[in-house]
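Enquirer: sequence unavailable; structure follows:
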């Protein structure tokens, strides 16, 4: 199981099947999913399939996904994770999703701060973020985190 990463306002914990309803509300929200790689979820069976995939990818070491949980309410407001590792496991992609009612509150910055610190502990030295060109909010956010956009539009960050 993934370690729980604890911050002041939130913590990141392993996603499990008991999270289905809370996560479905995230993935069923068209505004939240506007720039996500996944489609808007319309049926709970889509969530069950995603949870099965998350468990399988974790078991194989291909992807690590955390639920983003508010400390004061235990409410799941998003997800974040590491995936698409290179063979040496020193480079991977970071992905994140935050429920739209919580945008602009600094929560994802807090979450990714915890995640980047953990990535360093795992020996990851280079992170990538594939952000849609139209997702100006996310592009600004990742730039503030220190990521740089290359000529192909891929954001990258060297962890020191």
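Expert: Yes, it's here. Model, not experiment: these values are computed from the prediction.
Enquirer: alpha carbons only for contacts and neighbour counts from here, please
Expert: Will do.
Enquirer: am I right that residue 42 falls within a strand?
Expert: No: using DSSP: H, G, I helix; E, B strand; the rest coil, the assignment for residue 42 is coil, not a strand.
Enquirer: next, count neighbours for it.
Expert: 12 (other CA atoms under 10 Å).
Enquirer: tell me the contacts of it?
Expert: By CA atoms under 8 Å, 6 or more residues apart in numbering, residue 42 lies in contact with residue 28.
Enquirer: with residue 26 instead?
Expert: Applying CA under 8 Å, 6+ apart, the residues near residue 26 are 32-33, 77-78, 98-99.
Enquirer: below is structure B, check it against A:
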């Protein structure tokens, strides 16, 4: 049975399925070097790059390997995305990923989106563990995850090879029992 893509809402955002029509908005923020600095990819250069990314979002949803929501303002602009990938059904875990247009940093929008996505992961997807891999230099992301109740579990030395170099990554995780006892975002 094909699952319908869930729409989530927060005070200021609608989290919905990313569509091809969103490729221009996506290109705007994923071509920004500030946004891509810790993303492990080069800034996007074309609308085709954005369409390929949207295709990947579709694929992970169709194969039940994850789900990625477009973050849309109430005015209709897509300003980022957030969701899960590398879902492991047997072990009830998934990896969290997200990005936000730099012009919207510092406004609490990603905190809003994460609260909805994390709740969906634990409640609707029956996840027991949500994990996130973060470059140590990405202080904004580290702060956001820690505010959300994630705990740093360790450093994965030279864990990924991106852009011609090996990257160390912090492993952060939030498990369902800790989520139930944490203060809300």
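Expert: Alright, I've got the coordinates. Since this is a predicted model, take the numbers as computed values, not measurements.
Enquirer: got a TM-score for the two of them?
Expert: These two chains, once laid on top of each other, score a TM-score of 0.94 by TM-score structural alignment, normalised by the length of the first structure; 159 aligned residues with a CA RMSD of 1.3 Å.
Enquirer: ok, back up a step: among the contacts of residue 26 of the first structure, which pair sits farthest apart?
Expert: Of all pairs drawn from the contacts of residue 26 of the first structure, the greatest distance, 13.0 Å, lies between 33 and 77 (CA to CA).
Enquirer: so for the two, which residue has more residues nearby?
Expert: Per other CA under 10 Å, whichever of residue 33 of the first structure and residue 77 has more neighbours is residue 77, with 23 against 19.
Enquirer: any idea what that one aligns with in the second structure?
Expert: By TM-score structural alignment, residue 77 of the first structure lines up with residue 79 in the second structure.
Enquirer: can you check residue 149 of the first structure too?
Expert: So, by TM-score structural alignment, residue 149 of the first structure is matched to residue 152.
Enquirer: give me the neighbour count for that match.
Expert: Residue 152 of the second structure, neighbours per other CA under 10 Å, totals 18.
Enquirer: what of residue 107 of the second structure?
Expert: 9.
Enquirer: what helix or strand is the aligned residue in the first structure for it on?
Expert: The pairwise alignment with the first structure assigns residue 107 of the second structure to residue 105, based on TM-score structural alignment. Of the helices and strands defined by DSSP states H and E, none includes residue 105 of the first structure.
Enquirer: so which residues of the second structure form helices?
Expert: For the second structure, helices defined by DSSP state H occupy the ranges 23-30, 33-36, 47-62, 109-123, 139-147, 176-181.
Enquirer: what range in the first structure does the longest one sit on?
Expert: With TM-score structural alignment applied, helix 47-62 of the second structure matches the range 44-59 in the first structure.
Enquirer: for the closest residue to residue 117 of the second structure other than its chain neighbours, give me its contacts.
Expert: Counting by CA to CA, 6 or more residues apart in numbering, residue 83 is the residue found nearest to residue 117 of the second structure once chain neighbours are left out, at 6.6 Å. Applying CA under 8 Å, 6+ apart, we find residue 83 of the second structure in contact with 66-69, 96-98, 117.
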